[in-house]
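1. pasted the sequence and its predicted model underneath.
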Amino acid sequence: MDQRYVWRRKNKAYEEKNTLPTVKHGGGSIMLWGCFASAGTGKLQRVQGTMNSLQYQEILDDNVMQSVTNLRLGRRWTFQQDNDPKHTSKSTKAWLQIKDWNILEWPSQSPDLNPIENLWWDLKKAVAVRKPKNVTELEAFAHDEWAKIPVDRCKTLVSSYASCLKAVITVKGCCTKARVRRKQF
């Protein structure tokens, strides 16, 4: 069974600000791939179907270097991804080795350390406010809102990342105030 966790204050589960309704009367949801740096948000792409290693590599090929260029990162950037199987497959590892990108090693069993999760939460809230009526609107609103994420938000997530990792190491993987604070709600 899939376990999911949410952060909220006690006895506040059903307040409107703590719930995100699904797209109604047309239904559906979309999966997105996105990237960001301290300079701002990079490209955002809709994932068609179920992503596998080859599709992941195509998405990276189509988006990462263009985002690096658009954000004017030069050679001073590090690629970070979690340990999802499509990210760590033999073919993806070989593909990344050919690209010769500087890659941040990712600790196992730590999906909530990924700073982009904070941006996904911001994006979900912003899109929900616009109340998309169908999947087409949902995707359009997602792209609009992604572009509006402030550079300062991205800078904060990147600059707080090292202290967050140190805090997790200090408590040997248990919950930290830093991890809770980053889940801003």
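-> On my side now, so go ahead. Residues are numbered from 1 along each chain as shown.

2. for the rest of this, base every contact and every neighbour count on C-alpha atoms.
-> Noted.

3. do a quick rundown of the strands in the chain.
-> Counting by DSSP state E, the chain has strands at residues 31-37, 40-47.

4. residue nearest the centroid of the chain?
-> When the chain is reduced to its mean C-alpha position, the nearest residue by C-alpha atoms, centre = their mean turns out to be Ile116, at 3.2 Å.

5. sorry, back to before: let's have the strands of the chain in TSV, adding distance to Arg75 and mean neighbour count.
-> Shown next, in TSV, are those (distance: least, C-alpha to C-alpha, whole Å; neighbours: other C-alpha atoms under 10 Å):
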stretch	distance to Arg75	mean neighbour count
strand 31-37	13	17
strand 40-47	16	18
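
6. mind putting those strands in a markdown table, distance to Tyr161 included?
-> Output for the strands of the chain, formatted as a markdown table (distance: least, C-alpha to C-alpha, whole Å):
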| stretch | distance to Tyr161 |
| --- | --- |
| strand 31-37 | 12 |
| strand 40-47 | 15 |
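
7. alongside the first one, take a look at this:
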Amino acid sequence: MKGRFTLSTCDRRDRVWRRRGERSAACNILQHDRFGSGSVMVWGGISFKWGTALHVLARGSLTAIRYRDEILRPLVRPYAGAVGPGFLLMQDNARPHVAGVCQQFLQDEGIDAMDWPALFPRPESN
């Protein structure tokens, strides 16, 4: 599991639903600083019985090398060993997850990863 937490209310993703003629109504105006927002990326592993410590990733993008060196090697490998046979890693198709260097690491360590479909089937409408 990975996530992104915004450190301020302004992450440029605010949405406002308003009625016609309410564009400038005080209740639809959100003040924010102009110094930019911040965020922190975290990763944590969970399963039926256990979980890993929450790992805070330092500044910068999560590359395949960082994913292998900061997540897979120090966190996933020992976690998989603690869970034992039948451990199956579930991750999405983010570029670092599917990069060759990470896939090779998982294969070398004998860690199976669940196939994650590019698109989930949509439920039938009745």
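-> Perfect, I can see it now. What you are looking at is a predicted structure, and each value in this text was computed from that prediction instead of being measured.

8. now the helices for structure 2?
-> Using DSSP state H, the helices of structure 2 run over 64-66, 77-83, 95-98, 100-109.

9. tabulate those helices (CSV), appending mean neighbour count.
-> Supplementary listing: the helices of structure 2 in CSV, determined by neighbours: other C-alpha atoms under 10 Å:
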stretch, mean neighbour count
helix 64-66, 16
helix 77-83, 15
helix 95-98, 16
helix 100-109, 15
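
10. what does Lys49 of structure 2 correspond to in structure 1?
-> Using TM-score structural alignment, the partner of Lys49 of structure 2 in structure 1 is Ala39.

11. contacts only, for that match.
-> Each residue near Ala39 of structure 1 by C-alpha atoms under 8 Å, 6 or more residues apart in numbering is listed here: Leu71, Leu73, Val151, Cys154, Lys155.

12. can you name the residues of structure 1 that stretch 97-117 of structure 2 overlays?
-> Counting by TM-score structural alignment, stretch 97-117 of structure 2 lines up with residues 87-107 of structure 1.

13. which residues are in contact with that stretch?
-> Residues from elsewhere that reach stretch 87-107 of structure 1, judged by C-alpha under 8 Å, 6+ apart: Ser53, Leu54, Tyr56, Gln57, Trp77, Thr78, Phe79, Gln80, Gln81, Asp82, Asn83, Lys86.

14. give the buried residues for stretch 148-155 of structure 1.
-> Within stretch 148-155 of structure 1, the residues that qualify as buried are Ile149, Val151, Arg153, Cys154, Lys155, counting by 16 or more other C-alpha atoms under 10 Å.

15. where in structure 2 does it fall?
-> Under TM-score structural alignment, there's no match for stretch 148-155 of structure 1.

16. list of residues touching that stretch?
-> Against stretch 148-155 of structure 1 from outside (C-alpha under 8 Å, 6+ apart): Phe36, Ala37, Ser38, Ala39, Gly40, Thr41.

17. what of stretch 60-80 of structure 1?
-> By C-alpha under 8 Å, 6+ apart, the surrounding residues in contact with stretch 60-80 of structure 1 are 35, 37, 39-44, 101-106.

18. if you set the cut-off to 7 Å instead, what comes out?
-> Applying C-alpha atoms under 7 Å, 6 or more residues apart in numbering, the external contacts of stretch 60-80 of structure 1 come out as Ala39, Gly40, Gly42, Lys43, Trp101, Asn102, Ile103, Leu104.

19. filter the contacts of stretch 87-107 of structure 1 down to the buried ones.
-> When the contacts of stretch 87-107 of structure 1 are checked for burial by 16+ other C-alpha under 10 Å, the buried set is Ser53, Tyr56, Gln57, Gln81, Asp82, Asn83, Lys86.

20. will you turn these into a markdown table that also has distance to Ser110 of structure 1?
-> What follows is those, written out as a markdown table (distance: C-alpha to C-alpha, whole Å):
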| residue | distance to Ser110 of structure 1 |
| --- | --- |
| Ser53 | 20 |
| Tyr56 | 20 |
| Gln57 | 22 |
| Gln81 | 11 |
| Asp82 | 8 |
| Asn83 | 9 |
| Lys86 | 16 |
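
21. check contacts around the closest residue in space to Trp33 of structure 1 that isn't next to it in sequence.
-> Spatial nearest neighbour of Trp33 of structure 1, chain neighbours left out: Gln45 (5.2 Å); criterion: C-alpha to C-alpha, 6 or more residues apart in numbering. When contacts are counted by C-alpha under 7 Å, 6+ apart, Gln45 of structure 1 touches Leu32, Trp33, Gly34.
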